[in-house]
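Q: no sequence on this one, just coordinates:
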């Protein structure tokens, strides 16, 4: 299994990898398109969670909006990044989705996957540098709400990507920027991702990639370039303990 404890650093995606906010994103996207698509394309197929995994997951917000609209033959102007949520533009729709997302986060809080938290704590104890690389512009809010913000030396999110003109996933730019921030070699660094676009970005950047199957499907993650796929990051702890036990047995 691709090792994380012998890596120079580990770069985590956020939603669906560290926190269960991918489910919140799915709810917010569904609410947006379930209302919007019938109004502009009554004959279009209804929006489903399958659209989230195929067209939205892991992408920058505007890219997700464009992908879904294009899949239904709908076109609206891009507009401006600060368009109001009621604007019928790409950014307006993205901002409308974000209003729903932040309302859920502020009302319900953020759930951290237990196995992911245990892995982060074990890596910190082992002195392995860590970063978060997320297309979300809400990454800092989510990390802070979850009590995780102080665990990561570097956070490259949608805000940083916009300010530094970094191409979003599946381009490798955000991961490469995080590696430079940690002063590590991509070839000796592990990316952990649950989205096809994120796995592809890690592979294109030359990183070792671990996929986490939270609904995308192991075969899709492997096809995108994952070296290995797990269902829970606690599996990486078990693998590490197993290798340590084997090493001790060999010494004896």
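A: Here it is on my side, so go on. Just so we're clear, the structure is a prediction, and the values are computed from it rather than from any experiment.
Q: going forward, measure contacts between C-alpha atoms and count neighbours the same way
A: OK.
Q: mind listing the strands for the stretch 51-200 of the chain?
A: 130-133, 154-156, 189-193 (DSSP state E, counting those that start in this stretch).
Q: mean neighbour count and distance to residue 164 added to those, as JSON lines?
A: Putting the strands of the stretch 51-200 of the chain into JSON lines (neighbours: other Cα atoms under 10 Å; distance: least, Cα to Cα, whole Å) gives the following:
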{"stretch": "strand 130-133", "mean neighbour count": "26", "distance to residue 164": "14"}
{"stretch": "strand 154-156", "mean neighbour count": "22", "distance to residue 164": "10"}
{"stretch": "strand 189-193", "mean neighbour count": "27", "distance to residue 164": "21"}
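Q: do a quick rundown of the helices in the stretch 1-150 of the chain.
A: Assigned by DSSP state H, counting those that start in this stretch, the helices in the stretch 1-150 of the chain fall at 21-40, 49-51, 61-71, 90-108, 114-125, 139-146.
Q: which of those sits closest to residue 166?
A: Smallest distance to residue 166 across the helices of the stretch 1-150 of the chain (Cα to Cα): 13.4 Å, for helix 61-71.
Q: quick one: that closest one to chain centroid distance?
A: Computed by Cα atoms, centre = their mean, to the nearest Å, the chain-centroid distance of helix 61-71 equals 17 Å.
Q: this is the other structure I want to compare:
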């Protein structure tokens, strides 16, 4: 949404799931069907908390794993273990400088700050703080609700609205007075479910119809279009 990390996440999910699925297929004498970085990513994992993404995608393949715990070893075949494998790959890319910002998003944030509008980031990622700092835009936001905060407070992730509602609470605003900006189907669904004043979808991958179907009032290709 603010930074171009979708390719990083998509590639990490594909590597993680393909390795798991190949092993699973061999152990259960089933054909190997790889993870689709387009369809599977946007339908099952984009915008969701890591464990929920693992759970949702594997369910689509008829696979159920034990939950495990957040500190599971990445070699364990649990929901959290598989998620931790993916997270290691993402952290490597962040350290390598694979994060870049969308200029239009930064331009919009700066304009919102200059206008005195309150600003919070709500992300399913547990690496949100690191990404914002690496991108140099942490100072443009007043509050952060990420995967770590959600886990600490027991907040269900998108498409449930709870993380967005907590973000509005941190800003001291009712949801009907807030706008949600999202590029994930699960995210716009969460904004709609939370009763937010307006839900704006940002389509950078050709999923405008899906964003509208999930609750976006307006769909743009870049936040600069709203200035």
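A: Structure's in. What do you need? A quick note: this is a predicted structure, and the numbers were derived from the prediction, not measured.
Q: could I get the TM-score for this pair?
A: Here the TM-score for the pair of chains, by TM-score structural alignment, normalised by the length of structure 2, is 0.95; 221 aligned residues with a Cα RMSD of 1.0 Å.
Q: still on that earlier bit, among the strands of the stretch 51-200 of structure 1, which is nearest residue 112 of structure 1?
A: Minimum separation from residue 112 of structure 1 across the strands of the stretch 51-200 of structure 1 (Cα to Cα) falls at strand 130-133, 14.1 Å.
Q: onto which residues of structure 2 does the closest one map?
A: Counting by TM-score structural alignment, strand 130-133 of structure 1 lines up with residues 119-122 of structure 2.
Q: which residues touch the matching stretch?
A: Stretch 119-122 of structure 2 is contacted by residues 109, 112-113, 140-146, 163-164, 167-168, 171 when judged by Cα atoms under 8 Å, 6 or more residues apart in numbering.
Q: for the stretch 151-252 of structure 1, what spans make up the helices?
A: Using DSSP H, counting those that start in this stretch, helices in the stretch 151-252 of structure 1 cover 158-163, 173-182, 196-204, 218-224, 234-251.
Q: follow-up on the earlier one: got the strands of the stretch 51-200 of structure 1 as TSV, with distance to residue 115 of structure 1 columns?
A: TSV is the format used below for the strands of the stretch 51-200 of structure 1 (distance: least, Cα to Cα, whole Å):
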stretch	distance to residue 115 of structure 1
strand 130-133	16
strand 154-156	21
strand 189-193	13
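Q: and the closest residue to residue 187 of structure 1 other than its chain neighbours, how many neighbours does it have?
A: The shortest distance from residue 187 of structure 1 to any residue other than its chain neighbours is 5.0 Å, reached at residue 207 (Cα to Cα, 6 or more residues apart in numbering). For residue 207 of structure 1, the neighbour count with other Cα atoms under 10 Å is 26.
Q: please tell me how far residue 207 of structure 1 sits from residue 141 of structure 1.
A: 27 Å (Cα to Cα, to the nearest Å).
Q: one more: residue 209 of structure 1?
A: Plainly put, residue 209 of structure 1 is 26 Å away from residue 141 of structure 1 if you go by Cα to Cα.
Q: more neighbours: the two, which one.
A: The neighbour comparison of residue 209 of structure 1 against residue 141 (other Cα under 10 Å) goes to residue 209, with 28 against 15.
Q: tell me the centre residue of structure 2?
A: With distances taken as Cα atoms, centre = their mean, residue 47 lies nearest the centre of structure 2, 2.7 Å away.
Q: can you give me every residue that contacts that one?
A: Per Cα under 8 Å, 6+ apart, neighbours of residue 47 of structure 2: 123, 124, 158, 184, 185, 186, 187.
Q: in structure 1, what sits opposite it in the alignment?
A: Using TM-score structural alignment, residue 47 of structure 2 pairs with residue 58 in structure 1.
Q: next: residue 202 of structure 2.
A: Match for residue 202 of structure 2 (TM-score structural alignment): residue 212.
Q: skipping adjacent residues, who's closest to its match in space?
A: Residue 212 of structure 1 sits nearest to residue 194 (Cα to Cα, 6+ apart), 4.6 Å away.
Q: follow-up on the earlier one: ranking the helices of the stretch 151-252 of structure 1 by burial, who's on top?
A: Mean neighbour count (mean count of other Cα atoms under 10 Å) peaks for helix 196-204 among those, with a mean of 26.
Q: residue range for that one in structure 2?
A: Using TM-score structural alignment, helix 196-204 of structure 1 pairs with 185-193 in structure 2.
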